[in-house]
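Asker: With the sequence up front, the predicted model follows.
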Amino acid sequence: MAVASTSLASQLSGPKSVSSYSGLRRSCSKLDHTQSLSLFQHLHSQLRLSSSSRKASRGVVAMAGTGKFFVGGNWKCNGTKDSISKLVSDLNSAKLEADVDVVVAPPFLYIDQVKNSLTDRIEISGQNSWVGKGGAFTGEISVEQLKDIGATWVILGHSERRHVIGEDDQFIGKKAAYALNEGLGVIACIGEKLEEREAGKTFDICFQQLKAFADAVPSWDNIVIAYEPVWAIGTGKVASPEQAQEVHVAVRDWLKKNVSPEVASKTRIIYGGSVNGGNSAELAKKEDIDGFLVGGASLKGPEFATIINSVTAKKVAA
């Protein structure tokens, strides 16, 4: 699908029609609003992956994918022993909805502290891992070490690793393959920079990053895809629910066409980028948003619990 591109400022403010959620591809930039709307509706109808057979009933989580709602907290390079003890205490005392997989990714040197004090209700993730077996790789952490200390997931391909550290798509794909082969689940991050969105390249960038994972991984069974538009990470600028949904639909369609319909249906596609307790419920209502990868707000126990519990926004009456 392609619709006419608009500036980010207009995308982030005011009422929006379908044609304003663009920054995706310019190939159909001359389409008028009616044609754009028709195209979007046609694409949407083709992407529901037999949704008619999954009609929601009261109390059932309604998602285009069939996986459980997933919320990850990426603590990044934040925290001390004391602040993390407080955060863990807040999480241990929080009432969390049962039908959500919850994962937190502390800084490496605090994983042991968190693992030994955090409720088993919440799993542990690494923020990164090496591309192969450990050895003479100063400053890195191996998959084997993460498993040894109790981690069950690892975040790979985060924009900060891509654009600050300089990791490329193929290297990230190889990291994912190794982690999966060794038994870790992978939170596979994709997303475009601001200039790429404004140039109409959102889909191109996301699909390129997806292909690098698809070319390398042995299976999609333990992969969660995190769509994180780089322009929304830590900036306070959140993709609107419609903008996020539009990309999530396209990602699921890419999986359907390039991997398999089964993988497209069962792979969870979560959103990340300035998610907080105030916007998570509206984002969660979108059919193809299967959860969140949360940065700054995951450092605040009560707010992170609110985001986890936004799964209730997905529960719909028949």
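Answerer: In hand now; what should we look at?
Asker: Only C-alpha atoms from now on, for both contacts and neighbour counts.
Answerer: Noted.
Asker: Can you tell me the element residue 102 falls in?
Answerer: With secondary structure defined by DSSP states H and E, residue 102 is part of strand 100-105.
Asker: Can you show me the strands along the stretch 1-150 of the chain?
Answerer: Secondary structure of the stretch 1-150 of the chain by DSSP state E, counting those that start in this stretch: the strands cover 60-61, 69-74, 100-105, 122-126.
Asker: tell me what the first one is packed against?
Answerer: Same thing as strand 60-61. For strand 60-61, the packing partners by 3 or more C-alpha pairs under 8 Å, 6 or more residues apart in numbering; DSSP states H and E come out as strand 315-316.
Asker: alright, now check it against this:
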Amino acid sequence: MRRKLAAGNWKMNGTRAALAEIAAMAEAAKGGAEVLICPPATLLAEAAQNEAGVAIGGQDCHAKPSGAHTGDLAADMLHDAGARYVILGHSERRQDHDEHNEDVRDKTRAAWDAGLTAIVCVGESLAERDAQNTLDIIGGQLAGSIPDGATGHSLVVAYEPIWAIGTGKVPTLDQIGDVHDFIRARLERRFGAGVGRSVRLLYGGSVKPSNAAEIFAVSNVDGALVGGASLKAADFVPIIQALNASTD
């Protein structure tokens, strides 16, 4: 059985005072689903020292283990600071930093070498959705962004339609299910049924307490990658609780 995962991406938000929010999420993290928070790098080490059952992850890493890369973080550095996961290929990185599939693939390989689980993000734009190119886009991102040798331990895939991130717009449940079923089939075809069925698939994009339960009931949705609603325990705990309930 795949363990459900509620992952929070804090993006460029949070100072040390925000660490209290992670502590407030700890009780909900005892409910069966795994809970992960990816804070900004300035908080990562302290958050990991006091995680109290909440896993901690990074938001990006460099493909190289060291070197003259001012401002970047190597995967080994994240691991040394206490991270267990790292988010890679998020649409904001692909757009704002011009990252391509091959960049994500190289970073994923570096994350694996450092002992981190990579959460590889895929998703289409609104124009691509309207042109009915969603599955072609997702298929290309999966093929190009994930290296050979994936396992259910080393890889999580997050489907985040770009047009739904932070907009309040959410795909229909059928649209979410179609993409997640497609991703599952592609993973099984490439890596074999055992590995393909063991990789957790997260949905991300305007997930909130009011819609979490219905999203978690969709085929092949093993959890969520949550942005703004993960910043406060009052918002994230109900999402975690909905995911815990979906495992019953």
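Answerer: Received the coordinates, thanks. Predicted, not measured: the structure shown is a model, and the values here were computed from it.
Asker: how about the longest helix along structure 2, aligned to which bit of structure 1?
Answerer: In structure 2, assigned by DSSP state H, the helix with the most residues is helix 173-191. The counterpart of helix 173-191 of structure 2 in structure 1, using TM-score structural alignment, spans residues 241-259.
Asker: rewinding a little: how big's the offset between the longest helix of structure 2 and structure 1?
Answerer: Its matched residues in structure 1 lie on average 1.3 Å from helix 173-191 of structure 2 after superposition (mean C-alpha distance after the TM-score superposition for structure 1).
Asker: can you pull the contacts of the residue sitting furthest away from the middle of structure 2?
Answerer: When distances are taken from the C-alpha mean of structure 2, residue 68 lies farthest, 27.9 Å away, according to C-alpha atoms, centre = their mean. Counting by C-alpha atoms under 8 Å, 6 or more residues apart in numbering, residue 68 of structure 2 makes contact with nothing.
Asker: now the one 3 residues further on
Answerer: Counting by C-alpha under 8 Å, 6+ apart, residue 71 of structure 2 touches no other residue.
Asker: the strands in the stretch 151-300 of structure 1, which residues?
Answerer: Counting by DSSP E, counting those that start in this stretch, the strands of the stretch 151-300 of structure 1 are 153-156, 185-190, 223-227, 268-272, 291-294.
Asker: Have a look at how far, on average, the first one is from structure 2.
Answerer: Right, the one you point to is strand 153-156 of structure 1. Compared with structure 2, strand 153-156 of structure 1 is 0.4 Å away on average (mean C-alpha distance after the TM-score superposition for structure 1).
Asker: repeat for the third one
Answerer: Average distance, strand 223-227 of structure 1 versus aligned residues of structure 2 after superposition (mean C-alpha distance after the TM-score superposition for structure 1): 0.4 Å.
Asker: Tell me the counterpart residues of that strand in structure 2, please.
Answerer: The counterpart of strand 223-227 of structure 1 in structure 2, using TM-score structural alignment, spans residues 155-159.
Asker: Now check structure 2 for the residue matching residue 164 of structure 1.
Answerer: In the superposition onto structure 2, residue 164 of structure 1 corresponds to residue 96 when matched by TM-score structural alignment.
Asker: quick one on the thing from earlier: turn the strands of the stretch 151-300 of structure 1 into CSV, columns for mean neighbour count and distance to residue 115 of structure 1.
Answerer: Written out in CSV, the entries for those read as follows (neighbours: other C-alpha atoms under 10 Å; distance: least, C-alpha to C-alpha, whole Å):
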stretch, mean neighbour count, distance to residue 115 of structure 1
strand 153-156, 26, 13
strand 185-190, 25, 17
strand 223-227, 25, 22
strand 268-272, 30, 24
strand 291-294, 28, 19
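Asker: Can you lay out these as a markdown table showing distance to residue 254 of structure 1?
Answerer: Output for these, formatted as a markdown table (distance: least, C-alpha to C-alpha, whole Å):
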| stretch | distance to residue 254 of structure 1 |
| --- | --- |
| strand 153-156 | 20 |
| strand 185-190 | 13 |
| strand 223-227 | 12 |
| strand 268-272 | 12 |
| strand 291-294 | 19 |
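Asker: Which one, of these, ends up nearest to residue 242 of structure 1?
Answerer: Go through the strands of the stretch 151-300 of structure 1 one by one with C-alpha to C-alpha and the one that ends up closest to residue 242 of structure 1 is strand 268-272, at 11.9 Å.
Asker: elements contacting the closest one?
Answerer: Taking 3+ C-alpha pairs under 8 Å, 6+ apart as the contact definition, the neighbouring helices and strands of strand 268-272 of structure 1 are strand 69-74, strand 223-227, helix 241-258, strand 291-294.
Asker: highest average neighbour count across these?
Answerer: strand 291-294 (a mean of 28; mean count of other C-alpha atoms under 10 Å).
Asker: Where in structure 2 does it align, residue-wise?
Answerer: Strand 291-294 of structure 1 corresponds to residues 223-226 in structure 2, going by TM-score structural alignment.
Asker: With stretch 103-111 of structure 1 instead?
Answerer: When stretch 103-111 of structure 1 is compared against structure 2 (TM-score structural alignment), it corresponds to residues 36-44.
Asker: End to end on the matching stretch, go ahead and measure it.
Answerer: For stretch 36-44 of structure 2, the first and last residues are 12 Å from each other (C-alpha to C-alpha, to the nearest Å).
Asker: State the distance from the spatially closest residue to residue 289 of structure 1 that is not a sequence neighbour to residue 127 of structure 1.
Answerer: The shortest distance from residue 289 of structure 1 to any residue other than its chain neighbours is 5.5 Å, reached at residue 270 (C-alpha to C-alpha, 6 or more residues apart in numbering). In this structure, residue 270 of structure 1 and residue 127 of structure 1 are 16 Å apart, going by C-alpha to C-alpha.
Asker: go on, residue 112 of structure 1?
Answerer: Noted for residue 112 of structure 1: a distance of 14 Å to residue 127 of structure 1, by C-alpha to C-alpha.
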